[in-house]
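Trainee: sequence unknown, structure follows:
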């Protein structure tokens, strides 16, 4: 399944987990998202190089997703590669943006890949 094929609009963000149990080898960010009543998935961003969480809290209610965007030409990718001073120039990075409705929060992740897992 392609991540862009998921119905992101109005899906519910349930949780976010940052996995750094083995830094440098395992740098993953896991989102649990309820896409429909019967379809909750884990979205695992693998080999994360950068993330930004502009999260607003205090709103009583579900945090639904306004939109999801995948990009290969996000200016943050170039900025991250410049910080690494040539060490990751050959690494293909992808930018992902999740904009939330109810809190106007914005989550950005730059990683090498993404994995989609069904939650049973």
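Mentor: Noted; the coordinates are in hand. Computed from a predicted structure; not experimentally measured.

Trainee: C-alpha only now, for contacts and for neighbours.
Mentor: OK.

Trainee: where exactly do the helices run in this protein?
Mentor: 75-83 (DSSP state H).

Trainee: what's the distance between residue 93 and residue 34?
Mentor: Separation of residue 93 from residue 34 (CA to CA, to the nearest Å) stands at 26 Å.

Trainee: Also residue 8?
Mentor: Counting by CA to CA - residue 8 and residue 34 are separated by 9 Å.

Trainee: now residue 65
Mentor: Taken as CA to CA, the span from residue 65 to residue 34 is 10 Å.

Trainee: what's the answer for residue 113, then?
Mentor: Counting by CA to CA, the gap from residue 113 to residue 34 is 21 Å.

Trainee: Residue 51 too?
Mentor: Taking CA to CA, one finds residue 51 at 22 Å from residue 34.

Trainee: Check it against this one:
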């Protein structure tokens, strides 16, 4: 999957679910996000594999769909990515991570995932 908009139109797509799999910590750390795509109402599960950081700032208590404003891969100078490598003092320098960012239309809502890869699984 090309996370930077070539496969789907992110804007106004709906974030339906987030699943965190820590059943085998260190060996299988993954995040799954279910998205209902705006352009055709199809549904996909995005599976982020080999996750090293998950940050979510989200608003709750608001009765509305959690629609996506924008999603992208952050540049290599993203603060969370730089901080991760700095904190581990070279222990993970051999691992190439992407910083995946999903911002929703709720004020201030943002999800950041540092992971090696992301795959798309079509559900509908």
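Mentor: Sure, I can see it. Because the structure is predicted, anything quoted here is derived from the model rather than measured.

Trainee: Show me which of residue 93 and residue 34 of structure 1 is the more surrounded one.
Mentor: residue 93 (24 against 20; other CA atoms under 10 Å).

Trainee: Now do the same for residue 21 of structure 1: its match in structure 2.
Mentor: Mapped onto structure 2 by TM-score structural alignment, residue 21 of structure 1 lines up with residue 23.

Trainee: For that match, give me its contacts.
Mentor: Going by CA atoms under 8 Å, 6 or more residues apart in numbering, residue 23 of structure 2 touches residue 29.

Trainee: The longest strand seen in structure 2 corresponds to what range in structure 1?
Mentor: What stands out as the longest strand in structure 2, according to DSSP state E, is strand 43-57. Aligned using TM-score structural alignment, strand 43-57 of structure 2 spans residues 40-54 in structure 1.

Trainee: what touches both of residue 65 and residue 34 of structure 1?
Mentor: Contacts common to residue 65 of structure 1 and residue 34, judged by CA under 8 Å, 6+ apart, are 11-13.

Trainee: Not counting its neighbours along the chain, what's nearest the residue nearest the centre of structure 1?
Mentor: For structure 1, the residue nearest the mean C-alpha position is residue 109 (4.8 Å; CA atoms, centre = their mean). Nearest residue to residue 109 of structure 1 in three dimensions, chain neighbours excluded: residue 51, at 4.3 Å (CA to CA, 6 or more residues apart in numbering).

Trainee: What are the boundaries of the strands in structure 2?
Mentor: 14-24, 28-36, 43-57, 68-73, 98-104, 110-122.
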